[in-house]
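**Q** Just to be clear, the model below is a prediction. Sequence and coordinates:
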Amino acid sequence: MSEPITSLIQHPYVPPAGFDAPQPGVFKASTVFFPDVAAMRARDWKHKEGYTYGLHGTPTTFTLEERIATLEGGLQTVLVPSGLAAIANTALALLKTGDEVLIPDNAYGPNKALAEGELAQYGITHAYYDPMDVADLAARITDRTRLVWLEAAGSVTMEFPDLVAQVRLCRARGVTCALDNTWGAGLAFHPFDLDGAGLAVDVSAHALTKYPSGGGDVLMGSVTTRDEALHMRIKLTHMRLGLGVSGNDAEAVLRALPSIGLRYAAADRTARTLARWAAQQPAFAQVLHPALPGSPGHAHWQQLCGAADAAGEGAAAGLFSVVIHERYSQGQVDAFCNALRLFRLGYSWGGPISLVVPYDLHGMRQRWPAHLARGTVVRFSTGLEAIEDLRSDLAQAMVTALSVA
């Protein structure tokens, strides 16, 4: 090669093999090279037996897929650009025109929006069921129902359903069930062994944006299964939709995964402490946290998550909600949220900084749940700040905006 630029682009040096370090290497590629045409025709990306194109996997993404599958207790995982993409990938792989999907009324809002928007346009119908009433779910399953979404705990209002009974019902009726497992994160309970005897969900969708990432700076999701045929349906839809994640984002999640247990436990400890304190405050008509006795579905949480940690105290995410008494106006509630200094206003959770979001539940539910007090729901996500600092922040905001001394 006579021209230096060609020598640079076609440089023959290959570093020696055998390098090993705590973190996996980061491989970023669209184009993947083949040694010859026969290899190009023979490689099988679907079973991770080789590499064909960056969108179909690199050593970095394959490694993250395997580790997420281990975290969830599954056998196969695909990575997608967000938690919502995990929900969409699942729905589009398993549903077709004329099918029906059932969604809990307290589900993650964008899951509902997907059903009401794109899925409805494709001729896929949907219905919402009461997540705290297994009989209601049973009554809504029809011969057109092909997918039931489950969520534990429920979004914003934190109800914990009888997940074991729900999965048993889906099994008995021959309906595929998919769990949004972002709250449990593979740590609070085992989605592929709910009863110690192998009772499993079919699909676990996970927003890796939250605890697996842990930094509030990565968008990613995953879809995990244990059934090869089901996994292949999801994977082929994943391929046809052109879903992929970047090598740098995969690296960030791989780097954070070893500490997920420590971070989850720390956020759990903080959330429980603050939730117990909040339960003593007269401005709050109700405190919603699955580990608190009296919170909707506490007994179900205790059954499923009660022995998930070494101390036997159960495990829960760092989330809790309060219902601010209806005597306070929306303006006062907003002022309370604005007065917080450490809890920042922002969506998502699972990162190092504590967050707060007020919600208008009337626009999010079919009807006001009977188990909820009347008022305005405010959700808190605990980060990694000191517990006493966060408690002081809540107290000063209550004095400032709610006139609570």
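**A** It's in. Residues are numbered from 1 along each chain as shown.
**Q** only C-alpha atoms for contact and neighbour calcs from this point on.
**A** Fine.
**Q** Could you point out the longest helix of this structure?
**A** Criterion DSSP state H: the longest helix present in the chain is helix 260-278.
**Q** That helix packs against which elements?
**A** strand 284-288, strand 319-325, helix 387-402 (3 or more C-alpha pairs under 8 Å, 6 or more residues apart in numbering; DSSP states H and E).
**Q** Now do that helix: distance to the chain's middle.
**A** 18 Å (C-alpha atoms, centre = their mean, to the nearest Å).
**Q** which residues sit in contact with Pro24?
**A** 60, 63, 251, 254 (C-alpha atoms under 8 Å, 6 or more residues apart in numbering).
**Q** The structure to be compared is supplied as follows:
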Amino acid sequence: MGRRSGDAEGTGSGRLSGKDKPLRPATRVVEGGRRKEWTGAVVNPPVWRASTHLYADSADLATGRPNEDGHFYYGRRGAPTQWSLAEALTELEPGAAGTVLYPSGVAAIAGSLLAVLKQGDVLLMTDNAYEPSRVMARTLLAPLGIETRFFDPLDVAGFAGRFDERTAAVLLESPGSLTMEVCDVPALAAIAREKGAVTLLDNTWASPLGFPALERGCDISIMSLTKHVGGHSDLMMGSAAAGDPLYGKLRAKAQAMGHVVSPDDAALALRGLRTLAVRLNQETSSCLEVVKFLSQHSEIAYILCPLLPGSPSYDLWSRDFIGGCGLFSFVLKGGDEAARARFIDALEMFGIGYSWGGYESLVIPFDPARARTATSWPPSGWDPADRLGIRLSIGLEDPADLIADLEGGFAAMRSAR
């Protein structure tokens, strides 16, 4: 949990204090959280492994210590390794007062929702949300007396009509999980604010480098640090950033639930964070090459990628986003599940796995029809036969090699025709 350096409740002057001129995002990725009192004479903060923080004497214990990063208290509140990561993430999110760390991305979503919802409240959740968020609505929120209502994220005109006196929060995800729709986040967030509701955004796809969520009107920006920030497929972690007073609510709820991340994982996330900008740039560049190749294939009915000029999401993406990533989907033209399986199984450079954002490319099949409530799959206007989806996460391999591998997948898919 990290408050922006230089704030009244922070400790010491950070490398990014108010006296310094504003730094661009790629520089903040490198510089953030590297206070001298945390790093000493080395580049990175050491890994502080400790459950117990000691007091000097009885008087020191009786005085107590503020509940803010930078004040040793007990291991559950972190130490310099975690504080450095939290502060660096705060520096990346314009408008954030602080960032709370969680043991996973799902924990970050759950912790954030529980911080702003209470019994009797209504949550509006985008219908294209990450499926664990949907499961959370049924298995965590409903037993607490919190109702979830799903809505079409592309229906801006009808959004205001979704609210009533019980609506307390809106959970957005843009682009949407699997199907990659980009919604008009500033418009939806403005409506939610008029109605007195908090807007939370799962911003894992773009990160603050590609979409500064709080500047675009959101109140809480959530990320699965497991993905892009970690970058090496070797840690689980999540984060939520917010301005005051919501940051204080996030922090208090996380501490009440005992959320903590290990210093070793925090050090891995810091390592990944330092190369985030260059990895996102490379993934985006490679993604566009792969998408260009796929767009020429007759076996594909639709490419679901907001980076692609002419796609339904491109105008909103180019208006609101300042960066992209390597995650996108496509839909096969007709075919059957056996053909899709032959395609996936023939790939040698794409691992089959549910994560993304690491250095390696991944692939999964998807069929979102069972995870929709307010919208349908396939969408209206599509041929119902065009429903089988494939999601690709483009890593750091040479895109020419990835394209050659995909060619082999198509050849295998056609082999039994």
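**A** Arrived safely, thanks for sending. Owing to the predicted nature of the structure, the values given are computational and were not obtained by experimental measurement.
**Q** quick revisit: quick one: which of the helices and strands packed on helix 260-278 of the first structure is nearest Arg379 of the first structure?
**A** strand 319-325 (4.1 Å; C-alpha to C-alpha).
**Q** how far apart are that closest one and its match in the second structure?
**A** Averaged over the aligned pairs, strand 319-325 of the first structure sits 0.8 Å from the second structure after superposition, using mean C-alpha distance after the TM-score superposition for the first structure.
**Q** quick check: that strand aligns to which part of the second structure?
**A** Here strand 319-325 of the first structure aligns to the second structure at residues 327-333, judged by TM-score structural alignment.
**Q** Please point out which parts of the matching stretch sit buried.
**A** 327-333 (16 or more other C-alpha atoms under 10 Å).
**Q** The first structure: strands as residue ranges?
**A** 76-80, 100-104, 125-129, 145-151, 176-180, 203-207, 221-225, 284-288, 319-325, 344-345, 355-359, 375-381 (DSSP state E).
**Q** Kindly reformat the ones you listed as JSON lines and extend each row with distance to Leu137 of the first structure.
**A** Output for these, formatted as JSON lines (distance: least, C-alpha to C-alpha, whole Å):
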{"stretch": "strand 76-80", "distance to Leu137 of the first structure": "28"}
{"stretch": "strand 100-104", "distance to Leu137 of the first structure": "8"}
{"stretch": "strand 125-129", "distance to Leu137 of the first structure": "6"}
{"stretch": "strand 145-151", "distance to Leu137 of the first structure": "9"}
{"stretch": "strand 176-180", "distance to Leu137 of the first structure": "12"}
{"stretch": "strand 203-207", "distance to Leu137 of the first structure": "18"}
{"stretch": "strand 221-225", "distance to Leu137 of the first structure": "23"}
{"stretch": "strand 284-288", "distance to Leu137 of the first structure": "23"}
{"stretch": "strand 319-325", "distance to Leu137 of the first structure": "25"}
{"stretch": "strand 344-345", "distance to Leu137 of the first structure": "35"}
{"stretch": "strand 355-359", "distance to Leu137 of the first structure": "26"}
{"stretch": "strand 375-381", "distance to Leu137 of the first structure": "25"}
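**Q** who touches Cys305 of the second structure in this structure?
**A** Contacts of Cys305 of the second structure by C-alpha under 8 Å, 6+ apart are 180, 291, 311, 313, 328-330.
**Q** what's the most distant pair in those residues?
**A** Val291 and Ser313 (14.7 Å).
**Q** Find the nearest non-adjacent residue to the residue nearest the centre of the first structure, please.
**A** Per C-alpha atoms, centre = their mean, the C-alpha nearest to the average position across the first structure is that of Thr182, at 2.2 Å. Of all residues not flanking Thr182 of the first structure in the chain, His206 sits nearest, at 4.7 Å (C-alpha to C-alpha, 6 or more residues apart in numbering).
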